[in-house]
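Student: I'll drop the sequence and a predicted model, then ask my questions.
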Amino acid sequence: MNTENFYGKEESTDRVMLLENGYFSGLVRMQMIQEARHTIDIAYFSIGKGRSSDLLMGALFEAADRGIRIRVLLDGISHGLKGKRKNVLYALAFHNNIELKYYEPFTIFKPWTWHNRLHDKIIVVDGQLGIIGGRNMGDKYLASQPDKNFVYDRDVLIYN
């Protein structure tokens, strides 16, 4: 592989910041959503239970209400919005400014859908800010007071 062609000859204006702290990473997500001007694209394996995911989902709905175009891609099985949280799915599906899609929903007669999972955790705002990393949405990843089930992970904020 020719790495010279991969890296290019010009310096990029893109910058990155490592987000080690889960709570801070959640605050950055919230600020990105609140300051969005045109679009929000998210892809998540799971949106878990807890106040942090409720706040982030509320911010998404507020953004959609103010005219921001939102596209949501969730894992077809493990997205976490089942049972009592199914109302969130309905609200996402029926909002005029939100497009909801599933990656590989489980289909009994399509065995390849049983194990193909969308394990991404990505949010991109206005094509200018993005977070990619290992954290799903939920208190298990983003709480200010981590409990015994807290997952220590990291994300990267990419901004231009």
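Tutor: Alright, I've got the coordinates.
Student: contacts and neighbour counts: CA atoms only from here.
Tutor: Fine.
Student: now the strands for this protein?
Tutor: All strands of the chain, identified by DSSP state E, fall at 15-19, 39-44, 69-75, 98-103, 121-125, 129-133, 155-159.
Student: ok and the first one relative to strand 129-133, angle-wise?
Tutor: Meaning strand 15-19. 40 degrees (axes from the mean of the first three to the mean of the last three CA atoms, to 10 degrees).
Student: Buried residues of strand 15-19, list them for me.
Tutor: For strand 15-19, the buried set under the neighbour-count rule, 16 or more other CA atoms under 10 Å, comprises Leu19.
Student: residues in contact with that strand?
Tutor: Defining contact as CA atoms under 8 Å, 6 or more residues apart in numbering, one finds that strand 15-19 is touched by 25, 154-160.
Student: same check, this time on stretch 61-73
Tutor: In contact with stretch 61-73 (CA under 8 Å, 6+ apart) are residues 33-34, 36-44, 60, 95-103.
Student: A further structure is provided below for comparison with the first:
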Amino acid sequence: MKWILAALIVLVYCYLLVAPLLRRKAIPKELQKKKDLDGECNLRIRILKDAEESFAEYLRLIDHARTSIHIVASTFEDNNVGNVMLAALYTAATKGIHVRILLDAKHIRLSRSGKQYIQCLLSMSNVTICDYARFHIWAPWRLFDCLHMDFLVADGQIAVFEQHALLVQMDEQGNPAETGTVSHLEDCFEALMAHHKTAKHHICTLANRAKTEHAKAHLDRLYQHVGRRNVSWFATEDYAEVTEPVAAAAVLYNPALFYQVTEWMRQSEEQARIQTADIKLDLYMTNRLMQLCNYGKGAILQINAPLQGRMIEKIKRTGATIEEAPDDDYGMEKGSTFSIGNTIFGLGSMSWEKRCAYVNSEIYLIYKMSASISMPNGTSGLTDSP
């Protein structure tokens, strides 16, 4: 009898582990519609063409911040890039800037030195680091709940979104605007932090005060070294010159993200072009793609991950066309982009697979350009920076 009871407990626990992947949450009725774009978004955008440019903008925003820096990161490792980021954030914090960071606890990889660098930040009263969805054995359904978005907001006015786009909240006269799309990113950040405010980052480190001071000195030297080697990364930019105006925009996130993104495509008057890092369709997602093709103008899919034969056949049965993704396209390690004609674009963290559609915390930006632009890089709408 005891063995039967133990087996039942294990089965129930295993079900709770995988339940979020097996059962799609119902979409609230108020969200079952196409999300309208905000015509007063006060947004200018610049698409970042490669990883180096994205990293440079991260450092520029941190270096020029005056009041606050808010960061959401789906992964973090204390490699060369991660250590430079920590050095930049530590330097900003020493200037009195409020630094708040939200990390996914399940995707943090720190060595002992990395923990000491984090400890340097946490030793300052104006720095807060929180864990997202820390897994607890008594809450197994949170195992697959991942923070899958990445963005940085400086002073509530400028943001790097999903490492692909520089967003500037600016009015038509080129002055900083109080409200707009970047403010909506701030709202998203505050909502995430409020939900996880009790999960302050736990660091098991043996570093004593002397080691912490040594780590601070190393961060100072590292930041100065990077500044000397890459002066252009820290130079002041005229954002009105290097960005393009956006006519309307909207920030979307789960629980209805996949539905709303595909609804935009279904109701469009032109064919949708989609590029995604990966695709794993379940029945619901297959039906949505079929509706998009049968009742909309169709879809062209570019997929960066290798596809199995069964998935290829499933996609073709929906009526969608599969094209080979360009080899030189930047950044489709995660997330997806889409375009409708030459004016409507989407960019976000959600890949076309059910974990992203149902479980993860995902984010997406849909925007309409003020003027039609060409797309030399295919589906993504990633044009060369001005």
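Tutor: Sure thing, it's come through. The structure displayed is predicted, hence computed values, not measured ones.
Student: before we move on, the earlier item: can you select the buried ones among the contacts of strand 15-19 of structure 1 for me in PyMOL?
Tutor: Buried residues among these (16+ other CA under 10 Å), as a PyMOL selection:
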select buried, resi 25+154+155+156+157+158+159
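Student: so which of the contacts of strand 15-19 of structure 1 would you say is closest to Asp75 of structure 1?
Tutor: Nearest to Asp75 of structure 1 among the contacts of strand 15-19 of structure 1, counting by CA to CA, is Asp155 at 19.2 Å.
Student: how many neighbours does the closest residue to Arg135 of structure 1 other than its chain neighbours have?
Tutor: Spatial nearest neighbour of Arg135 of structure 1, excluding adjacent residues (CA to CA, 6 or more residues apart in numbering): Tyr141 at 5.8 Å. Neighbourhood size, Tyr141 of structure 1 [other CA atoms under 10 Å]: 27.
Student: Could you do Gln224 of structure 2 as well?
Tutor: Using other CA under 10 Å, Gln224 of structure 2 has 15 other residues around it.
Student: State the distance from it to His98 of structure 2.
Tutor: 21 Å (CA to CA, to the nearest Å).
Student: The host helix or strand of Leu301 of structure 2 aligns to what range in structure 1?
Tutor: Using DSSP states H and E, the element containing Leu301 of structure 2 is strand 299-303. Alignment of strand 299-303 of structure 2 against structure 1: no match, by TM-score structural alignment.
Student: and that strand, how far out from the chain's middle?
Tutor: Centroid separation for strand 299-303 of structure 2 versus its chain: 21 Å, with CA atoms, centre = their mean, to the nearest Å.
Student: mind listing what's buried in the helix or strand following it?
Tutor: Downstream of strand 299-303 of structure 2, the first helix or strand assigned by DSSP H and E is helix 309-317. By neighbour count on 16+ other CA under 10 Å, the buried set for helix 309-317 of structure 2 is 314-315.
Student: so what does helix 309-317 of structure 2 touch, helix or strand wise?
Tutor: The contact analysis (3 or more CA pairs under 8 Å, 6 or more residues apart in numbering; DSSP states H and E) places helix 309-317 of structure 2 against helix 283-295, strand 321-324.
Student: Buried deepest among these, which one?
Tutor: Among these, ranked by average contacts under mean count of other CA atoms under 10 Å, first place goes to helix 283-295 (a mean of 17).
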